[in-house]
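Asker: return atomic coordinates for the entry below.
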Amino acid sequence: MTRRTEHRPQMSVEEFEELERHAPETVRLEFINGKVQVKAVTDGNHDQIIAWLQRLCMQHRPELWLYVDRGVKVEGYRKGRARPGGVLAPYGYPKGHGDWSDAEGVLMAVEVTSHDRIDKPDGYAAAGIPVYLLVDRDDCTVTVFTEPQDGRYRQQVNSAFGAPVKLPDPVGITLDTEPLKELAD
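Answerer: Purely as a prediction, here's the structure:
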């Protein structure tokens, strides 16, 4: 049973991609659940959180890379387009992909303070991304979503900044989130 009703998208994926190509550099556009969404431009603390996570991933999984702002085809049948804060995938993953990569091969999608708590996680789950990590600076929490099934994540573990956070396989890293306390605003 789905919790959404079928709806008519605002535009086709092709129309969205054309719109996104011509958007000013001051905004990032995404196409989730048939709707165009504007993603805020990142600030220094956001970028520092992503850099912190990149460093940890490189230390523990050097065969992988956390690609920043990589466009990913999400949702069932790749009808959505998202730009997560980062996607963890094997090194070389986006080679030859153009602006939008298939989700196949992505081990984890990362968002820092995403205000979309329903459509984006569902899109990542529908695309089969095994782990979704949400670093919420507003609530000072880290949430790990796992076990994608039928377009939703079946498991969700919430931890306060400062607590150790286990990113299960296929990521297989435990994060010391103490440094996030300084980046919460």
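
Asker: going forward, measure contacts between C-alpha atoms and count neighbours the same way
Answerer: OK.

Asker: can you tell me the closest non-neighbouring residue to residue 105?
Answerer: Spatially, and ignoring its direct neighbours in sequence, residue 105 is nearest to residue 89 (6.0 Å; Cα to Cα, 6 or more residues apart in numbering).

Asker: now for the one you found: which residues touch it?
Answerer: Going by Cα atoms under 8 Å, 6 or more residues apart in numbering, residue 89 touches 64-67, 105-108.

Asker: secondary structure class for it?
Answerer: Per DSSP: H, G, I helix; E, B strand; the rest coil, the secondary structure class of residue 89 is strand.

Asker: also this sequence, please, to line up against the first:
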Amino acid sequence: MTVMAERAVQQQMSVEEFERLAKLVERESDTVRLEFINGRIGIKGMTDGDHAEIIRWLGRRCAQVRPDLWLYAGGEIGLRIPAYRHGRAKPDAVLAPDDTFVGQGDWADPAQVLMVVEVTSYDSDAHRRDRKEKPAAYAAAGIPVYLLVDRDHCTVTVHSEPAAEGYGYRQVADFGKKILIPDPVSIEIDTEKLTRYLR
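Answerer: Coordinates of the predicted model:
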């Protein structure tokens, strides 16, 4: 698709059209997931084994400290992100109370979500998508915490204090250090194990 044709599709596509396209792609493909952030269609490819292990490790840590919460993993949950042209995002993981998504359908309301997690993939789009567009969209949606496991930079970044213009606070720790995920999550994680999940 040419750049001009891609811009034309992005400018004309409604949220409803995107949702129909996303359902079709997910039904027909095991290798990609679609998102609609800032009026752009994003393609998330298949994750690798290390990516899956990071989410599993984080899920176990959350369950140990906060058994009242569940880390929904692997793009199981699609979220309606109202900022940026009625976006639709499929985070790598979503932390929320049990039964938060009962009856929600394909794209859930993020009102009860406490934290979203993204783990960078080794692709050229990671910087724009995971470090710029998603923090802005998640903050505008009022999601209290955005946790970014950045395998390119070997860091964990905790974004908190959401506002319409973005997260007001950001804490960064190198892999191997401890970092506190603030309220309403209130979990300290030791990122030492993340050093095992690098290429």
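
Asker: in strands only, show me the contacts of residue 89 of the first structure.
Answerer: Of the contacts of residue 89 of the first structure, the ones assigned to strands by DSSP state E are 64-67, 108.

Asker: please work out which residues of the second structure line up with the helix ranked longest in the first structure.
Answerer: Counting residues, the longest helix found in the first structure (DSSP state H) is helix 44-60. Helix 44-60 of the first structure corresponds to residues 49-65 in the second structure, going by TM-score structural alignment.

Asker: tell me which other helices or strands the longest helix of the first structure touches.
Answerer: Contacts defined by 3 or more Cα pairs under 8 Å, 6 or more residues apart in numbering; DSSP states H and E place helix 44-60 of the first structure against strand 64-68, strand 173-176.

Asker: could you redo the last one with a cut-off of 10 Å?
Answerer: Other helices and strands packing on helix 44-60 of the first structure, by 3 or more Cα pairs under 10 Å, 6 or more residues apart in numbering; DSSP states H and E, are strand 64-68, strand 86-90, strand 108-112, strand 131-136, strand 173-176.

Asker: what's the first one packed up against?
Answerer: On a contact count with 3+ Cα pairs under 10 Å, 6+ apart, strand 64-68 of the first structure meets helix 44-60, strand 86-90, strand 108-112.

Asker: let's have these in JSON lines, adding distance to residue 9 of the first structure.
Answerer: As requested, those are exported to JSON lines (distance: least, Cα to Cα, whole Å):
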{"stretch": "helix 44-60", "distance to residue 9 of the first structure": "30"}
{"stretch": "strand 86-90", "distance to residue 9 of the first structure": "25"}
{"stretch": "strand 108-112", "distance to residue 9 of the first structure": "24"}
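
Asker: for residue 34 of the first structure, find the nearest of those.
Answerer: In terms of Cα to Cα, the element of those nearest to residue 34 of the first structure is strand 108-112, at 19.8 Å.

Asker: what's that closest one aligned against in the second structure?
Answerer: With TM-score structural alignment applied, strand 108-112 of the first structure matches the range 115-119 in the second structure.

Asker: quick one: average offset of that stretch versus the first structure, please.
Answerer: For stretch 115-119 of the second structure, the mean deviation from the first structure after alignment is 0.2 Å (mean Cα distance after the TM-score superposition for the first structure).
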